[in-house]
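> all I have is the shape, not the residue letters:
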């Protein structure tokens, strides 16, 4: 899978550029490493369609996939970084080499801008940070390279100084190479023929270098301790005068592709002894890094790497969150992720003569597609009547683009202006999350009565649309959250009005569980019509206007200034009729004249005597019964039904109690200054239905199921006239008055 990345960027065929520019600041970086040069280019500056050219005094050479393996170049795309990386061996083709100590690189970067090709010149001079070991082996992702010191050549009967004196130019026709494969010695060939077959064989001032792509016909594939190994074994030889010079070159590389363990480690293996020809070598040191930065084994282990040696193998375990590793989200039949590790490994071997071999690996290791699990947590607090749903473990290359709440879609950016909100939460491990808040009473929430739980079930189906960047691939994560809340009786609001009391309650889907009643009577449209209430009920709310003096009031605190009226609505359990809550409202009212007939047998009257006389001197039929309170025009009387000269009559299943308020005034005429007094009488009556009376005054107690109907009838007669009375039009119409609290009188 790693091969998808090392050369994933399209490398175009060479086209002569129109011009050469300086690359923009910040668009690239260059670095000289221990045995190679690296340049990194940001494609956001240069455009994605780019390629490199190597430049020397002989011309320019496009670095294609085939040419790069032959000439010591590696081009790779760094996942998620939008960067392209070019690594070049210090012994790569077209590199200016001075004494194997100073290396100068010249490259052209060709990029497309708005359909036009632009060429950027890149030049860098490097000096290796470490001296060359006698043998250097590089196992790149696309080629193998081995270089040996010229002192390791084996001239027959000559010293190394003789080698330096007699060494011919690299193109000398008398040099030949023979490849060995699985105990098979192949036919020798000239160096020019070897180069035509894809091999690079060079002789520098102090080194001999051979380079080959993987999978060449002359290489061998072995399995050492269960690990695949590729070996190239070449012998160079030449006859110089009467001296034979022989150079043995062996490169062996582990081809292990790495394996991902559920513990969160990427494991890569290489045999301690790669090839039997290396039997005299001892592995003394392992240095590890990601993206080209090597650290010694103890430092690497402090960063979470694990280095183990067992069964003839060196096993490197790379933590998934290693610095420099790449993680990528992916949608394929679900949400997945994979990890990419640019492993850089150095092994140092020493032979019996204490000659050192450095073997370096560049390996791009990719994990398989792993299930990626985002999760949701219902954090609702029922007491707050709000859903709080947390969506977590969302990687940083995934963003939330939309949320559907029971089918109602909200797209990013979330303005959080409605009843619900989405808040992003960031975490230090390069993940983030989203907190969704939706009140229970939001219109999108579904409600369902749960009789088993004796509670109200609030249901929210959430469909998150997650978008994987930069491909903008959508992934849908569904979850359902449920909250149970106690079923509370409805809350009834009440306000005072000049003409009575107004009650209001908001209708809810589950309000059918309760009955609203006035006393023992269920509130219905028929009851409202019968009792004189004004009832309005729709899908949103119930509104009940209760006019003053209609059935259900309790009156208290009587005075000439006014009185209080209290009305109560009850909320009862539908099945048991148990009173669960109530709405009790008391308001202050004023009236010029009224009469109240209580259920416990008392009459309260405020009478208007403004036609004359002195209200304070008025009495009932019994002159011993005067007003409780009086002012210039009115008098307040309060007395039992069977006292103060009251009379009682039984007629048509009704009981009528009657008394009179009597007061006198003088009559002024044209002939006389004074005339004999005229007596004014106000007849007060309370009528009770006989069926509702439990006791009469014969047992000294009065009880009635309902309040009486009161009347005030105004009459007038002189003291000389007969005692026959004349009924006049009442000042007040019949008043239906409910219970009077006797304790307040």
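That came through fine. Everything numeric in this text was worked out from a predicted model, so none of it was measured. Residues are numbered from 1 along each chain as shown.
> make it CA atoms for all contacts and neighbour counts henceforth
Fine.
> of all the residues in stretch 507-526, which ones are buried?
For stretch 507-526, the neighbour count (16 or more other CA atoms under 10 Å) marks 507, 514, 515, 516, 517, 518, 522, 523 as buried.
> you'd agree residue 480 is in a strand?
Yes. Membership of residue 480 in a strand is supported by DSSP: H, G, I helix; E, B strand; the rest coil.
> ok, back up a step: which pair in the buried residues of stretch 507-526 spans the largest distance?
507 and 518 (18.1 Å; CA to CA).
> tell me where the stretch 401-550 of the chain has strands.
Here the stretch 401-550 of the chain has its strands, by DSSP state E, counting those that start in this stretch, at 408-411, 421-426, 431-439, 446-450, 455-468, 473-486, 493-497, 500-506, 514-518, 521-522, 534-537, 541-547.
> where's the nearest residue to residue 618 once chain neighbours are set aside, which helix or strand?
With sequence-adjacent residues excluded and distances taken as CA to CA, 6 or more residues apart in numbering, residue 618 is closest to residue 663, at 4.6 Å. Per DSSP states H and E: residue 663 is located in strand 654-665.
> what's in contact with that strand?
612-615, 617-621, 641-642, 644-650, 677-690 (CA atoms under 8 Å, 6 or more residues apart in numbering).
> in contact with the residue lying closest to residue 533 once chain neighbours are set aside, which residues?
Counting by CA to CA, 6+ apart, residue 546 is the residue found nearest to residue 533 once chain neighbours are left out, at 5.1 Å. Neighbour list for residue 546: 500, 501, 502, 503, 532, 533, 534 [criterion: CA under 8 Å, 6+ apart].
> let's bring in a second one:
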């Protein structure tokens, strides 16, 4: 179990990313002489990912492999998540020049960068900042070490341990020997050289005995103290001095508790008394080698409490000096890492101190890490606003997919949408996406269920832990329902008509367009003379002047107002839902209008007809009583019913009403009929559109007539005595105009007009 957890931690640490630090000279980030060890931290950017350390002394160079480092008092920790490698060396480590006051360290650091092997040297001399306690115990991550003073070893109380050294009493009277004990088992003694071959180090320095052992040695055993698992190696060293024997009892005992996560804390337990006869115990706790006293630690959120002779340490997840990391494996997970440093000072009944120092790397289990999304869209703004929050500070948003189209971040300046990043108070990150409803990327479709336009945006965020191999994809979708408004054309006036333009929308299929009651189709456009273009983007319709659909107002020689209307109808019900009406002022020297109610309105220029020397003149139609509504020099404006003022009616497939604008010099006494110079004006109507004309003798046309102004000299026709050549085989009812009223009658096959019963009879020519 211990091996598996350690392997898992190593695997996770190997995936972490180097972060920036304040790099010191030659990549050394930190170098300190601490209470019981020397520490140096070096930037991995300088050493490469797999630096190799060597200890150097008078005997040569010694590679610090994993096994050799544990036996000789070195701990090498590659902390990829911090971007550094940390070496801790015990003051009693092998190859260290030492006495009880000064310790000299010499190391080689071998690196391989870009295939080039480089060796750098590192030297340091340390003096312990605090005096040694009678017994010092170090529970490092890869070994246990015990050192005791000679003086504290002398008043040894003989016990059953004495029986273990009796067999060696006569064999080696002056050589130091060691024997290992397990519960109910005493192993045969061996000398220090034999013990070294088995991975143990036993050493006598000036004033201290030192014993070191890696974890998991064959002579170690696991026990439980108040439910806490403890690894123990019990070694007794002895030597005969004359007529007495010196025995030193060296016990290495360290809690192997791996910690557990509970309610935002990483909890770790150790027995209060790892060594017997303890009367008082004090603790200092910290992270990354920094210690806080028990009370200060509690003020900083740590838990330090005793229960049933067990000390429980609680490290809050947000403790200063802790590390939170993100891991992607089919989802986002987080875990916390704490480089715990604990100092336990105990005093026994003889008032002798035992100081136990623990270095532990505590890792919380992987826990799912939820991202937060919120649709902050306000419909009235017409903008999608999507919030993605609780993004870990060691993750990056690298790209985003919108309705299937991928975009890398950062976005270009001409992007149609924007993403803003913010740091939140809890040190997480958030990203806010803003995109217009009208953006081409947004899917728009009509929802019959809601009778509204549905705007939909499917979002796929891609996030990555820098240096990690697996991206994480987070998807969400937002929609907006908008009431569908009928489309509105953009209308503009031109010199010759009115142009309407409409940008296509996904909702176009809900509507149909009409001019009056007639649907706007290509057939209608062709028949009426409109101009239309319709592509995937826009519909453009141009209605030239005097085409059907115009309504004219305030007609004068100066010009007139023309109004054209396009109706928007519901496709299913044909109900008019909206319209676009455009009124423009038009200027024209000549124009003619033939209305549906039988009015001919014409502005004509007779400058090519009236000799300049004859001005002023009087203008009139065939009927001299029909005079202009407005005169300006040679320009005149007439407005009269088509079947009045002497108009001539012509039937040949259509019905044409023809008249002529004549002039008479004011000083000339000639009658108008003797003057044949003028301008012919005519309106032509389709017989099919004049159905009421032949049934109730009332002029109502379904469509406007087609007008013409003819500048030519024609002789006023004489009344014929015989009928004009007509393709008519039966009498046709046409109204005649008398005063302001139409009267009913019949044009016979000879072209004569007969009034109805009781009316006087007259004649009209049919041309």
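Thanks, I have the structure now. Bear in mind the structure is a predicted one, so any value in this text is a computation, not a measurement.
> show me what the residue nearest to residue 533 of the first structure aligns to in the second structure.
In the second structure, the residue matched to residue 546 of the first structure (TM-score structural alignment) is residue 543.
> quick check, residue 460 of the first structure in contact with residue 447.
No. Assessed by CA atoms under 8 Å, residue 460 of the first structure is found out of contact with residue 447, at 9.1 Å.
> so these two - more neighbours on which side?
residue 460 (23 against 19; other CA atoms under 10 Å).
> and the more buried one, what is it in contact with?
Going by CA under 8 Å, 6+ apart, the list of residues near residue 460 of the first structure reads 405, 406, 444, 445, 446, 480, 481, 482.
> what's the first one aligned with over in the second structure?
When the second structure is aligned by TM-score structural alignment, the residue opposite residue 405 of the first structure is residue 402.
> just the fourth one next, same as before
The equivalent of residue 445 of the first structure in the second structure is residue 442 (alignment by TM-score structural alignment).
> neighbours of that match, how many?
Neighbour number of residue 442 of the second structure under other CA under 10 Å is 19.
> what's the average distance of whichever helix or strand residue 55 of the second structure is part of to the first structure?
Assigned by DSSP H and E, residue 55 of the second structure falls within strand 52-57. Compared with the first structure after the fit, strand 52-57 of the second structure shows a mean deviation of 1.4 Å (mean CA distance after the TM-score superposition for the first structure).
> for that strand, packing partners?
Secondary-structure packing of strand 52-57 of the second structure (3 or more CA pairs under 8 Å, 6 or more residues apart in numbering; DSSP states H and E): strand 60-63, strand 103-113.
> before we move on, back to that, got the contact list for the match of residue 405 of the first structure?
441, 457, 458, 459, 460.
> my read is that residue 440 of the first structure contacts residue 383, right?
No. Using CA under 8 Å as the test, residue 440 of the first structure is too far from residue 383 to be in contact (10.6 Å).
> of these two, who's got more company?
residue 440 (24 against 8).
> returning to what we had before: what is the nearest of the contacts of residue 402 of the second structure to residue 256 of the second structure?
For those, the nearest to residue 256 of the second structure is residue 460 (44.8 Å; CA to CA).
> and that closest one? What does it align with in the first structure?
Checking TM-score structural alignment: residue 460 of the second structure goes with residue 463.
> pretty sure that match sits against residue 408.
No. The pair residue 463 of the first structure and residue 408 does not pass the contact test of CA under 8 Å, sitting 9.7 Å apart.
> the two - which one has more neighbours?
Neighbour count, other CA under 10 Å: between residue 463 of the first structure and residue 408, residue 463 has more, with 19 against 12.
> tell me who's in contact with the more buried one.
Contacts of residue 463 of the first structure by CA under 8 Å, 6+ apart are 403, 404, 405, 476, 477, 478, 479.
> stretch 282-290 of the second structure: how far from the chain's middle?
Per CA atoms, centre = their mean, to the nearest Å, the displacement of stretch 282-290 of the second structure from the mean C-alpha position of its chain is 43 Å.
> what's the answer for stretch 428-436 of the second structure, then?
5 Å.
> now the second structure: which of the contacts of residue 463 of the first structure match?
Retained in the second structure: 403, 404, 405, 476, 477, 478, 479, out of those (criterion both residues aligned by TM-score structural alignment, their matches' CA atoms under 8 Å).
> just the buried residues from those, in PyMOL please.
The command below creates a PyMOL selection of those among those that count as buried (16+ other CA under 10 Å):
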select buried, resi 403+404+405+477+479
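> any idea of the angle the longest strand belonging to the second structure forms with strand 452-464?
Identified as the longest strand of the second structure according to DSSP state E is strand 332-348. Counting by axes from the mean of the first three to the mean of the last three CA atoms, to 10 degrees, strand 332-348 of the second structure lies at 40 degrees to strand 452-464.
> can you check which part of the first structure strand 332-348 of the second structure sits on?
Counting by TM-score structural alignment, strand 332-348 of the second structure corresponds to 335-351 in the first structure.
> give me the distance from that stretch to the chain's centre.
Stretch 335-351 of the first structure sits 35 Å away from the centroid of its parent chain (CA atoms, centre = their mean).
> report the buried residues of it.
Applying 16+ other CA under 10 Å to stretch 335-351 of the first structure flags 335-350 as buried.
> the match of residue 445 of the first structure and residue 604 of the second structure, how far apart?
Taking CA to CA, to the nearest Å as the measure, residue 442 of the second structure falls 56 Å from residue 604 of the second structure.
> do the same with residue 348 of the second structure
130 Å.
> tell me which element residue 138 of the first structure falls in.
strand 135-139.
> mean distance between that strand and the second structure after superposition?
Mean for strand 135-139 of the first structure is 1.6 Å (mean CA distance after the TM-score superposition for the first structure).
> outside of that strand, which residues touch it?
144-149, 251, 253, 356-362.
> so which of the residues you listed wins on neighbours?
Neighbour-wise, these (other CA under 10 Å) top out at residue 145, 31 neighbours.
> what lines up with it in the second structure?
Aligned partner of residue 145 of the first structure by TM-score structural alignment: residue 145.
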